[in-house]
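**Q** Model the structure of this input:
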Amino acid sequence: MDNKHDILELLRQVADGKVSPENAMLELKEAPFEDLAYAKIDFHRSVRQGAAEVIYGEGKTPEQIKGIVERMGEKGCRNILVTRISQETGDYLSRFVPIDYHKIPRLGIAFPEARPGRGNIVVATGGTSDMPVAEEAALTAEAMGNHVTRVYDVGVAGLHRLLSNLDILMQARCVIAVAGMEGALASVVGGLVDCPVIAVPTSVGYGASFGGLSALLSMLNSCASGCSVVNIDNGFGAGYLASRINQMEGIKEE
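**A** Below you'll find the model as predicted:
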């Protein structure tokens, strides 16, 4: 019972008399999570939130990640995101499970499965140095079934670069604005588009940027309406939230 379609099928079988209510109850009781001692895998995450549980790789051993990913794959989970892992860990996992490893954002997608992109999310960066965080956001959104357009290196130091992409920005259902330094990109984008803007401060910048704190505070104090902020370098969180926003109409229709 790792997705809502499985649960619906089980309920239909109960209604048709093919499965007893007692057996159905047993399946549902066993379904929510599995205890691997070092991790409790939440198999009902896709039922509640529409996507499989995401594995935060930093701090976990390659063997632990392998155990979690393999079990999730056996349960039918696909496009399993494994964030913040090294090339070495990605190479290790590839010996046991199918995985697409992306070096720049240090992100792996296990049991990759092509999904038709819905809607349109635009990911924009202030500079090329913001790409690791931006790619984490973009790949997260794509793995969750969204169409993503990348507009990189369009920071306010050369505002004409951003304005030349105005038609792309204005067609988006949601824009993820990724920037370090003073973090001005989010406010500028927020003043140009009619869709939600998710601001992502990055730790890119010189000493007085305080590891992304100055960008975070700038984005939190943005005067542009409709602009929200995630944590420093949290590309995954931005991509996940953008997917929710982008697919809201489709979720309601289903």
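**Q** When you work out contacts or count neighbours from here on, use the C-alpha atoms and nothing else.
**A** Will do.
**Q** for the stretch 151-254 of the chain, what spans make up the strands?
**A** With strands called from DSSP state E, counting those that start in this stretch, the stretch 151-254 of the chain shows them at 174-179, 197-201, 227-229.
**Q** need those strands in CSV with mean neighbour count and distance to residue 84, can you?
**A** Formatted as CSV, those follow (neighbours: other C-alpha atoms under 10 Å; distance: least, C-alpha to C-alpha, whole Å):
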stretch, mean neighbour count, distance to residue 84
strand 174-179, 32, 18
strand 197-201, 31, 17
strand 227-229, 21, 21
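**Q** would TSV of those with distance to residue 50 be doable?
**A** TSV is the format used below for the strands of the stretch 151-254 of the chain (distance: least, C-alpha to C-alpha, whole Å):
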stretch	distance to residue 50
strand 174-179	19
strand 197-201	20
strand 227-229	22
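**Q** One more sequence to fold, the one below, so I can look at both together:
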Amino acid sequence: MSEQEIRELLTKVKKEEISFEEGVKALKDLPFKDLGFAKIDNHRELRVGYPEIIYCGGKTIEQVREIIKFMLTKENNILATRATEEMYKEVKEFCKDAEYHKEAKIIRIMQKRPQYSDSYIAVVAAGTSDISVCEEAAITAETFGNKVERIYDVGVAGIHRLFDKLDIIRGAKVIIVVAGMEGALASVVGGLVDKPVIAVPTSVGYGANFNGLAALLSMLNSCASGVTVVNIDNGFGAGYSASMINRL
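**A** Model (predicted):
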């Protein structure tokens, strides 16, 4: 529940458009809802501007089902990351509006249309193998009301492909750069733009890539100013941070 929604609720109680008891019922779970196996933070949107996101990794299908069932009562948009198709099928049984973004591994339920920003976020992928992490970032950003331009397979091994899309990249308010292998693309983009760059190392690569550690260290050691780095394969974290910057 957002601050505006709380104000509207209290105004309705004051004008006797809804009863006092109905107002209490709406507010009683505001701090959090204890489901036994999970405590859903209903206060988060009021604190930080975005409702709680469901991380499905390590959760059972039944736990995801019950969390989403409760969150639906709050009438917020719902984003569930690292979700399996089996989880989606279970959710679809009771929510026909549920969408599954297979590449991003995201279940999304849009209960209200966000107000989209005029500026946009560019999501840039070094290779096709990085697209799943890119889509996690892109879908996250779009869910929070951002326009997203996707620019895929423009890694440094064929850098002319990047230059062909440079106008679109430079037009963004913030740029997410996703790369595995040695993670060089973030430094290259960082040296070509005057916008903040959020680098996402991926676990794509051969043995010495160490499941993304090599790309992570390369990005952390970037000589290009203005490059910040999120964790390995953390497309959600990049999309969330980019949304906060884009909507300032």
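**Q** so which of the strands of the stretch 151-254 of structure 1 comes closest to residue 118 of structure 1?
**A** Nearest to residue 118 of structure 1, of all the strands of the stretch 151-254 of structure 1, is strand 174-179, at 12.0 Å by C-alpha to C-alpha.
**Q** corresponding residues in structure 1 for stretch 142-156 of structure 2?
**A** Using TM-score structural alignment, stretch 142-156 of structure 2 lines up with residues 142-156 of structure 1.
**Q** Give me the distance from the matching stretch to the chain's centre.
**A** Counting by C-alpha atoms, centre = their mean, to the nearest Å, stretch 142-156 of structure 1 is centred 12 Å from the centre of its parent chain.
**Q** residues of it that come out buried?
**A** Neighbour-count burial for stretch 142-156 of structure 1, counted by 16 or more other C-alpha atoms under 10 Å, picks out 142-149, 151-156.
**Q** wouldn't residue 124 of structure 2 be in contact with residue 174 here?
**A** No. Judged on C-alpha atoms under 8 Å, residue 124 of structure 2 makes no contact with residue 174 at a distance of 10.9 Å.
**Q** how deep is the closest residue to residue 4 of structure 1 other than its chain neighbours tucked in, by neighbour count?
**A** Nearest residue to residue 4 of structure 1, sequence neighbours excluded (C-alpha to C-alpha, 6 or more residues apart in numbering): residue 47, at 4.8 Å. Applying other C-alpha atoms under 10 Å, we find 17 residues neighbouring residue 47 of structure 1.
**Q** quick one: what helix or strand has residue 47 of structure 1 in it?
**A** Following DSSP states H and E, one finds residue 47 of structure 1 within helix 45-49.
**Q** What span of structure 2 is that helix aligned with?
**A** With TM-score structural alignment as the criterion, helix 45-49 of structure 1 aligns to 44-48.
**Q** Now the matching stretch: buried residues?
**A** For stretch 44-48 of structure 2, burial by neighbour count (16+ other C-alpha under 10 Å) applies to 44, 46.
**Q** which residues does residue 152 of structure 2 contact?
**A** Neighbouring residues of residue 152 of structure 2 by C-alpha atoms under 8 Å, 6 or more residues apart in numbering: 123, 124, 125, 126, 127, 128, 131.
**Q** do that again at 10 Å, thanks
**A** 123-131, 134, 161-162, 165, 177-178 (C-alpha atoms under 10 Å, 6 or more residues apart in numbering).
**Q** same thing with residue 21 of structure 2?
**A** Applying C-alpha under 10 Å, 6+ apart, one finds that residue 21 of structure 2 lies in contact with 13, 27.
**Q** where exactly do the helices run in the stretch 151-254 of structure 1?
**A** Along the stretch 151-254 of structure 1, counting by DSSP state H, counting those that start in this stretch, helices occupy 159-163, 166-170, 185-190, 213-220, 235-246, 248-253.
**Q** Let me know which of the ones you listed is the nearest to residue 84 of structure 1.
**A** Per C-alpha to C-alpha, nearest to residue 84 of structure 1 of the helices of the stretch 151-254 of structure 1: helix 235-246, 9.9 Å.
**Q** Which neighbouring elements make contact with the closest one?
**A** Under the contact criterion of 3 or more C-alpha pairs under 10 Å, 6 or more residues apart in numbering; DSSP states H and E, helix 235-246 of structure 1 touches strand 80-83, strand 118-125, helix 131-143, strand 146-151, strand 174-179, strand 197-201, strand 227-229.
**Q** hmm, try it at 8 Å
**A** Judged by 3 or more C-alpha pairs under 8 Å, 6 or more residues apart in numbering; DSSP states H and E, the packing partners of helix 235-246 of structure 1 are strand 118-125, helix 131-143, strand 174-179, strand 197-201.
**Q** distance from it to structure 2 after superposition?
**A** By mean C-alpha distance after the TM-score superposition for structure 1, the fitted helix 235-246 of structure 1 averages 0.2 Å away from its aligned residues in structure 2.
**Q** In structure 2, which residues correspond to that helix?
**A** Using TM-score structural alignment, helix 235-246 of structure 1 pairs with 235-246 in structure 2.
**Q** Residues contacting that stretch, please?
**A** 81, 117, 119-121, 133-141, 144-146, 173-176, 198-200, 230-231.
**Q** Contact partners for the residue nearest the centre of structure 2?
**A** Structure 2 has residue 140 as the residue nearest its centroid, 2.7 Å off, counting by C-alpha atoms, centre = their mean. With contact set as C-alpha under 8 Å, 6+ apart, residue 140 of structure 2 has these partners: 79, 236, 239, 240.
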